[in-house]
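**Q** sequence unknown, structure follows:
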């Protein structure tokens, strides 16, 4: 990869506190730029060449969201070069990514969330709780209670940022920003039950809050798999993934409180625009109630 691109990425990681995931995505996007330059200096590319590069990605059926992110990475790189006097103008400034369809996040209804969490999952021996299901119940209650990201949940340590006495958890999210969010009573009860069983899985002073059968920290993929199995046993009727619990948390808190700014802070969104999508979910919920209840909501 071009030396200037590597320098940009190194500075981007430090100044933006970019996560490994974001850094990998930018590296892939800028690799496309160096490939487009075909051995020449990427700084010398013209707007028409960049436009053709974006069109090629579109023809290759790269998702519009990915093309938009690629363009954003290119634009950031050229802005970095301009600040250093390497180029006079940003050749990516006038370019536009293809429009992408606006998709709303999928959230559970309140009854579905209750079906998922109110009953113990089947499969444990009569009269004895399966320790792994106790652990899973604690994980899923905490997800829904506090609106955590999957990466935030699996990175939690014990005692770490979890304070059951105060009823709150402190996590480090995107761009290494730390936030503290409440932990509800049901989640606290479930976590206390798991912490009573956690020592039997502990190996080599592993600090992770949620441990696997072999005493190691759970991976995101393991959590996804356990949640899908749990939801199926509970008869929720839809495929449930971890981010759906975060969406459900946001949607249900907003429905109850109407406080968009508070939901933004609890989710750890840098911009209120990212949180506003849940107002659309809230409207969909109200529209369904209206359609079902109003005698003149629909034509006969």
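**A** Received the coordinates, thanks. It should be emphasised that the depicted structure is a prediction, and the values quoted were computed from it without experimental measurement. Numbers count the residues shown, from 1 in each chain.
**Q** C-alpha from now on. contacts and neighbour counts both.
**A** Will do.
**Q** residues contacting residue 23?
**A** Contacts for residue 23 were tallied using CA atoms under 8 Å, 6 or more residues apart in numbering; they are 9, 13.
**Q** before we go on, here's another structure to hold up against the first:
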């Protein structure tokens, strides 16, 4: 970096330090980003004031190819963009070469799902030392979350009986849960035999403690909140001996993954989950492939190298 360019960078850093009043650590990060920019420009044989949009895109591709994350590149681009915006205000450049450049999108993380064994262990767990009323309620909640793939908001919205004002309910005779999903869309989900048995046991103990129509209530007769269900499920999963604390959406992911593993029917899983777009459901095919890859590695005689 030449003396003139170094002077420009120092002036800019002084601007963000004094006029924008950014924290010292932020200013230090900006300085590091501009060092990277100067290094790229030097390698390309261009001055900072001569950098074009094509240069920026090439350097982004190089950083991405070198393994830098999309988030890391986005932060660097933010620093560069601010520098060239300032240069434009000083009348030193005609256009900002970073203005329309975006970092590569980060790969969407896979949803966390339990193994079949862990799911069955949690669903079948019984705490004999627990209050029978709480035990029956929590067991029924787990069975519905894992057995039907419900969202926690859909579980919270269930009433003990069907009604015109009910957001959702379970038809025990038909073996169906009627829920109100995202976007106000209603759907019916099959309820398995184990979940129906758990629900019948809970309803027998639930009694008439409250005029509250909610299916799942607390000791004071009020409808359970989503936060309460998160806390109860986390506690129950640890009591059941699972290594990872479980949250409601993890059971929804497990439901989808296990149904897809067994059936291979992506459209059916979409309907069961209430996804408006099948691309949302397709993420579970990646989980299914992971399951197949593990089975292959464990079983095929040519899958692993001999030691």
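**A** Cool, the structure landed. These numbers were taken from a predicted model, which means no experiment stands behind them.
**Q** give me the TM-score for this pair.
**A** In this superposition the chains share a TM-score of 0.65, using TM-score structural alignment, normalised by the length of the first structure; 206 aligned residues with a CA RMSD of 2.0 Å.
**Q** could I get the full set of strands for the stretch 1-150 of the first structure?
**A** With strands called from DSSP state E, counting those that start in this stretch, the stretch 1-150 of the first structure shows none.
**Q** the helices in the first structure, which residues?
**A** Along the first structure, the segments classed as helices by DSSP state H run 3-15, 20-37, 47-59, 64-83, 110-117, 131-146, 150-154, 185-197, 220-234, 242-257, 260-267, 272-275, 277-293.
**Q** residues in the second structure aligned with the shortest one?
**A** On the basis of TM-score structural alignment, helix 272-275 of the first structure is assigned to residues 278-281 in the second structure.
**Q** quick one: the matching stretch to the first structure mean distance?
**A** When the first structure is superposed, stretch 278-281 of the second structure averages 0.5 Å from its matched positions, counting by mean CA distance after the TM-score superposition for the first structure.
**Q** what about that stretch, distance to the chain center?
**A** In terms of CA atoms, centre = their mean, to the nearest Å, the gap separating the centre of stretch 278-281 of the second structure from the centre of its chain is 14 Å.
**Q** ok, back up a step: and the helices of the first structure, which is most packed in?
**A** Counting by mean count of other CA atoms under 10 Å, helix 131-146 has the highest mean neighbour count of these, with a mean of 22.
**Q** quick check: the aligned residue for residue 237 of the second structure in the first structure?
**A** Alignment note (TM-score structural alignment): residue 237 of the second structure maps to residue 231 of the first structure.
**Q** now its match: how far from residue 276 of the first structure?
**A** The gap separating residue 231 of the first structure from residue 276 of the first structure is 28 Å, by CA to CA, to the nearest Å.
**Q** now do residue 8 of the first structure
**A** For residue 8 of the first structure, the distance to residue 276 of the first structure equals 32 Å [CA to CA].
**Q** give me the distance between the residue mapped onto residue 163 of the first structure from the second structure and residue 200 of the second structure.
**A** Counting by TM-score structural alignment, residue 163 of the first structure corresponds to residue 171 in the second structure. Separation of residue 171 of the second structure from residue 200 of the second structure (CA to CA) stands at 11 Å.
**Q** just residue 106 of the second structure next, same as before
**A** Taking CA to CA, one finds residue 106 of the second structure at 45 Å from residue 200 of the second structure.
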